[in-house]
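# Give me a 3D structure for the following:
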Amino acid sequence: MSQPKRDDIPQEAFDWYDEYAHGGMDRRTFMKKLGTLVAVGYSMSVLTSALLPNYALAEQVSFNDADIKATYETFDSPQGHGKGQGYFVVPANKTGPLPVVLVIHENRGLNPYVKDVARRLAKAGFIAFAPDALYPLGGYPGNDDEGRAMQRSMDRDKIQQDFIAAAKFLKSHENSNGKLGAVGFCFGGYIVNYLAAVESDLLTAGVPFYGTPAKKELRENIKASLMVQLGEEDERVNKSWPDYEADLKRYKVPYQMHMYKGAKHGFHNDSTGRYDEANAKLSWDRTISFFTEKLS
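All right, here's what the predicted structure looks like:
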C-alpha cells in the first residue's frame, strides 16, 4: 500500500500536523482543521493516511534479516530514572570491536520506524542502540498519540540523563571500538545536539535530523564532528539554525549542514506523507558515509 503523494496535500495540513505532533494543538482541534479541507473537496481518509504514521511502510530491514541480530538491553541511569532499556542491534557476521551509534527517537517513544533505523545501521556494519525514553512508564505503547502524551508527562531533565547514561553504556560496551556516533530525529535531533554539548568527550560524531540546538551556554563544549540535516520547508526548526551556526563557527566545531530542497520536517520518516524518498536516501547515504569516516 502506497502513501498519497505529498504534493496532493496542502502545506497548511502539514503545518497543522507539525503543531499537533509537537504539543501545540490537541487531536480534536487537529481533526477539526482537517475537516475544513474536507469541506472544500479533500478526502479525510487521504488526509489522515498521508499525515498520520503507517508503520507497515517503515520496515526497510526486517527483524528477521540474517545479516543482523536484535535484542533488548538494559542500562543503569542513576541520575535519570534509575534504569533504561533500548533496542540493541549488531551485525551478525562481524566481530568487535566495532563503531557504535546511538539512535534517538522523536517525542513519542521508540516506535517501529526508529527501530528500523537501528536495523539499517547494523546492516551497514555498525552496532546500534535505540533507547526508549518511555521505558520507565512501560515503554512505547503502540500508538503515537499515547506515546506523545506519556513522554510529555515525564521529567525532561531525567530523560536527558537517561540518554547520557545510554550513550556511556554503548560507548563502553565490550564490543565497541570506543568511538560513539549519535543520530536522532526531531526531539532526537535535539538530544544529539545536547549530547555533543553536555560533555565534550562523549560523542565523536553526531547527525541531528531537524533538531534544535542545545542551550547556548553549553555550546562551547562541543568537540564532536556534526552533520546537520534540515528540510527547506521546516520553518520552526530552521529559525534556530543561524544562531547555532554562528556558535559552531565561534567555537571552531567541525560541522557541515545540508538543507534539503522542498523537504518538510520529518522528511526521513518513511511512515508518513512527509517522507521525501529522494532526500531521505541522499541524507541517509551521507549519514552512513559520515559515520564510516568518523567512527572507523
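
# going forward, measure contacts between C-alpha atoms and count neighbours the same way
OK.

# What residue, apart from its backbone neighbours, is nearest Val103 spatially?
In space, not counting the residues next to it along the chain, Val103 is nearest to Ala130; the distance is 4.6 Å by Cα to Cα, 6 or more residues apart in numbering.

# Now the second one, please; I'll put the structures next to each other:
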Amino acid sequence: MSDLRDRAIQIYDAFTHEHRDRRTLLREMATLAGSVAAAEVLIAGIAASPAAAAIIDPADPRLVTRKGSYDIGPGKSMTGYFAAPRDARGAGAVMVIHENRGLTPHIEDVARRVALGGFYAVAPDFLSDQGGTPADENAARDLIGKANYDAVIASAIGTIARLKTRENGNGKAGIIGFCWGGALVNRVAVAAGDALSAGVAYYGPAPAPEEAAKVQAPLLLHYAGKDTRVAATGGPWTEALKAAGKDVTAYTYEGVDHAFNNDTSKERYNEAAAALAWERTIAFLHSHIDG
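As a prediction, the model looks like this:
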C-alpha cells in the first residue's frame, strides 16, 4: 500500500506541476489502482480539499482580518487577504505566497496562523490580473501557468515595499511561500536585494545556482525527503548560497511528501513535520523581522 500511495502521489505531482490533462491523470491512476472508482478515491485523498476545516477560525477574536484590494504602485493594485493581531503596532510584516491553486481558503488560514505568530500578514492573489483565483483549482493552475512571471515578481516586490511603509509597522517585511509560492520566495530574494528582510520557502523549486550571489536576505528552506523533483534543484541552490557566504538554513524532513504542510491534503499532510517546520519558521521570522 505504501508503494501504491507513493506512486499515486508521483502521478498526481506530474499532473499538477507538468500541466497534464485530467484524462491522463485518471487513466494512469486507474491503471495503478485497478478501477476508475478506486482512482477517484486516490485522487481525492491526495488533492487539497476545499471543504477541509480551518485550523484558525476566520472569526477568531484575537485577530483582525479582511479581504480587499491594495495599491502597489501608480495605477497598479492587487487583491489580498489580510490578518493581524488585534494590536499590530510595531509588528513586522509577512507576505504569504500561495501554491499553484491561487489564493485558497487554506492559504488564508495560513495567513491567520502567521498573524497569531505576532505578525501583520497579507496573502496576495497573484491571479488578480486574471480576474482572481477561480473556485476550480484546475482552472487556477492553468492561469498560474499562463501568468507573466516577471510581472508576478514585480508585484511581489511592490507588496514588500508597501508592507515596509505600513503605518505603525517596524519597516521590515518577510515572505513565506509554499510550492509555487516557495519557488517565488527564492526568485523574489534574488530580485529584491536588501528590500527583503527574510524569506521562508517550503518545497519550492530553486533558481539556477549562479543566482545565489544576488541574494541578500536570510533564507530558511524546508524540503520534503520524498520530493525528488524539488530536491534536484534545492540541493545545488542551498550549496551555492552557502558557498556565496549567504545566511541560509535548510532542513529536509525525511519520509514526507511534497506539500507536507498542507493539512487539507489527507495523503500529503504530515502533522509532525508540519509542526516542526512551523515552529522553526516563526522563530526564524521573529529573529529577522522583529524590532
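
# which ones are touching the residue nearest to Val103 of structure 1?
The neighbours of Ala130 of structure 1, taking Cα atoms under 8 Å, 6 or more residues apart in numbering as the test, are 86-88, 102-105, 110, 114-115, 118.

# Tell me which residue of structure 2 matches up with it.
Using TM-score structural alignment to pair residues, one finds that Ala130 of structure 1 aligns to Ala123 in structure 2.

# Its match should be in a helix, yeah?
No - inclusion of Ala123 of structure 2 in a helix is not indicated when DSSP: H, G, I helix; E, B strand; the rest coil is applied; the result is strand.

# In TSV: the contacts of Ala130 of structure 1, plus distance to Gly181 of structure 1.
Conversion of the contacts of Ala130 of structure 1 to TSV gives the following (distance: Cα to Cα, whole Å):
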residue	distance to Gly181 of structure 1
Gly86	16
Tyr87	16
Phe88	14
Leu102	6
Val103	9
Ile104	11
His105	15
Leu110	18
Val114	16
Lys115	16
Ala118	12
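
# Just the ones of these in strands?
86-88, 102-104 (DSSP state E).

# Most widely separated two among those residues?
Using Cα to Cα, the pair of those lying farthest apart is Phe88 and Ile104, separated by 12.4 Å.

# I'd assumed Val207 of structure 1 was in a strand, is it?
Yes - counting by three-state DSSP, Val207 of structure 1 is found in a strand.

# Next, count neighbours for it.
When neighbours are counted by other Cα atoms under 10 Å, Val207 of structure 1 registers 31.

# Alignment lookup: it to structure 2.
Using TM-score structural alignment, Val207 of structure 1 sits opposite Val200 in structure 2.

# Please apply the same query to Ser240 of structure 1.
Matched to structure 2 by TM-score structural alignment, Ser240 of structure 1 sits across from Thr233.

# Spell out the secondary structure type for that match.
The local conformation at Thr233 of structure 2, judged by three-state DSSP, is helix.

# can you give me the end-to-end distance of stretch 219-226 of structure 1?
Its start and end residues considered, stretch 219-226 of structure 1 measures 12 Å (Cα to Cα, to the nearest Å).

# which residues sit against it?
Where contact means Cα under 8 Å, 6+ apart, the residues beyond stretch 219-226 of structure 1 that reach it are 196-201, 203-208, 247-248, 251, 253-256, 294.

# Which members of those are classed as buried?
Among those, the ones that count as buried by 16 or more other Cα atoms under 10 Å are 196-198, 200, 203-208, 247-248, 253, 255, 294.

# Closest to Gly96 of structure 1 out of these?
Of these, the one sitting nearest to Gly96 of structure 1 (Cα to Cα) turns out to be Lys294, at 17.0 Å.

# what's the nearest residue to that closest one if we skip its chain neighbours?
Ala205 (6.5 Å).

# wouldn't that neighbour be in contact with Val192 here?
No - in this structure Ala205 of structure 1 lies outside contact range of Val192 using Cα atoms under 8 Å: 9.3 Å.

# which non-adjacent residue is nearest Val38 of structure 1?
Met44 (6.0 Å).

# So what does Ala224 of structure 1 match up with in structure 2?
Under the alignment (TM-score structural alignment), Ala224 of structure 1 maps onto Ala217.

# Distance of the residue most central in space within structure 1 relative to Val46 of structure 1?
In structure 1, the centroid-proximal residue (Cα atoms, centre = their mean) is Phe185; its distance is 2.2 Å. Separation of Phe185 of structure 1 from Val46 of structure 1 (Cα to Cα) stands at 25 Å.

# Ala130 of structure 1 too?
Noted for Ala130 of structure 1: a distance of 31 Å to Val46 of structure 1, by Cα to Cα.
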